[in-house]
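Visitor: Build me a structure from this.
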Amino acid sequence: MSTLVAISLTTGILSGLWGWIAVSLGLLSWAGFLGCTSYFASPNDGLRGLSESLITNMSGVFWAMVIIHASQFASFEILGYIITAVVAFFMCVQAKQQWLGYIPGTFIGSCATFAASGDWKLVVPSLVLGGIFGYLMKSSGVWLHQKSKQSQTRANLQTR
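Guide: Modelled structure (predicted):
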């Protein structure tokens, strides 16, 4: 079994499980899939990739809340756009810090927060659990690939 097929299989199974868990816990399943996507797209694998994607997702939630709250004080619509521009600059420039270097993760967290109308208390656990599910999807798929590879090797040795 190829790595792609193994990861696809575990991702399919765990995606269904995530959907059920999200609904059961009253979480946002779509935000969880954004957390999962953030992990899969992360430039690093394993726990490092998970931690980087989660940290940047959380920074995105923070920056979205800054925009939402600061824009409430803007008396002219144009000021809201200026606030967004300034905050988007900071969302990118924070990548100077290595652990905040995954800029797409920041924007994913921010977009999830905007899509949930600023309900960060619902977005945060959805993103975190989704990221963990993304990690589990990939790591279990890699594990399954290795197991199938070992089984195939043993079968080949037995037929010789």
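Visitor: C-alpha only now, for contacts and for neighbours.
Guide: Will do.
Visitor: How many residues are close by residue 94?
Guide: 17 (other Cα atoms under 10 Å).
Visitor: ok, now the one 3 residues further on?
Guide: If you count neighbours by other Cα under 10 Å, residue 97 ends up with 9.
Visitor: swap in residue 154?
Guide: 11.
Visitor: Name the residues of the helix or strand containing it that come out as buried.
Guide: Using DSSP states H and E, the element containing residue 154 is helix 120-158. Along helix 120-158, these residues count as buried under the neighbour rule (16 or more other Cα atoms under 10 Å): 120, 123-142, 144-146, 148.
Visitor: Could you check how far residue 52 is from residue 148?
Guide: Using Cα to Cα, to the nearest Å, one gets 30 Å for the distance from residue 52 to residue 148.
Visitor: Then residue 72?
Guide: For residue 72, the distance to residue 148 - Cα to Cα - is 56 Å.
Visitor: to compare against the first, here's another:
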Amino acid sequence: MSVLVAIAITTGILSGVWGWVAVSLGLLSWAGFLGCTTYFASPKDGMKGLGLSIATNMSGVFWAMVIIHLSTIVGIEIIGYVITAIVAFFMCVQAKKTWLEFIPGTFIGSCATFAASGDWQLVIPSLILGAVFGYCMKASGIWLQKKLAQPKNDLTVPELD
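Guide: As a prediction, this is how the structure comes out:
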């Protein structure tokens, strides 16, 4: 079995589990899938990829809230667009820091916050648990592929000459 098929199997199973967990905990299942997507798209694997995914998603939540609050305070639509442009610049420039280098993760966190109408208290746990599920999906798929690829112990007795 290929790694891709093994990851597809575990991703399918854990996607169903995530849906149940999200509903049970009152989280946003779609935001969790965005966290999961961030992990899968991250340029790093393993725990470093998980940390990068969570850090960039959380920075995106922060930046979205900056845009929402500053735009609300100003109250002039055109200024809101200027604020968005300036903040988007900072969302990219922060990638100079290694732990924030994955710009798409920042934009995913920001977009999730906008889609949830600024309900960051609901977006944050949804994104974090989603990223953890993404990590588990890939790690368990790799484990499954290795487990199935292991040679079976041959219990037949070799012929003696």
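Visitor: Just the TM-score for the two chains, thanks.
Guide: Put the two chains on top of each other and the TM-score (TM-score structural alignment, normalised by the length of structure 1) is 0.95; 157 aligned residues with a Cα RMSD of 1.3 Å.
Visitor: residues in contact with the residue positioned nearest the centre of structure 2?
Guide: With distances taken as Cα atoms, centre = their mean, residue 35 lies nearest the centre of structure 2, 2.5 Å away. With contact set as Cα atoms under 8 Å, 6 or more residues apart in numbering, residue 35 of structure 2 has these partners: 53-54, 57, 108-109, 126-132, 134.
Visitor: mind running it again at 6 Å?
Guide: 127, 130-131 (Cα atoms under 6 Å, 6 or more residues apart in numbering).
Visitor: what number of residues lie near residue 88 of structure 2?
Guide: Residue 88 of structure 2: 18 neighbours (other Cα under 10 Å).
Visitor: And residue 8 of structure 1, by the same measure?
Guide: Residues near residue 8 of structure 1, counting by other Cα under 10 Å: 15.
Visitor: And for residue 91 of structure 1?
Guide: 23.
Visitor: What helix or strand is it located in?
Guide: Counting by DSSP H and E, the element that carries residue 91 of structure 1 is helix 77-93.
Visitor: And for residue 114 of structure 1, nearest residue in space, chain neighbours not counted?
Guide: Excluding the flanking residues, the one nearest residue 114 of structure 1 by Cα to Cα, 6 or more residues apart in numbering is residue 64, at 6.6 Å.
Visitor: Same check on residue 33 of structure 1?
Guide: Using Cα to Cα, 6+ apart, the closest residue to residue 33 of structure 1 is residue 130 (5.6 Å).
Visitor: From residue 156 of structure 1, how far out is that neighbour?
Guide: Distance from residue 130 of structure 1 to residue 156 of structure 1, by Cα to Cα: 39 Å.
Visitor: and what of residue 105 of structure 1?
Guide: 43 Å.
Visitor: Look up how far residue 146 of structure 1 lies from the spatially most distant residue from the centre of structure 1.
Guide: Most distant from the centre of structure 1: residue 160, at 45.8 Å, with distances by Cα atoms, centre = their mean. Per Cα to Cα, residue 160 of structure 1 is found 21 Å from residue 146 of structure 1.
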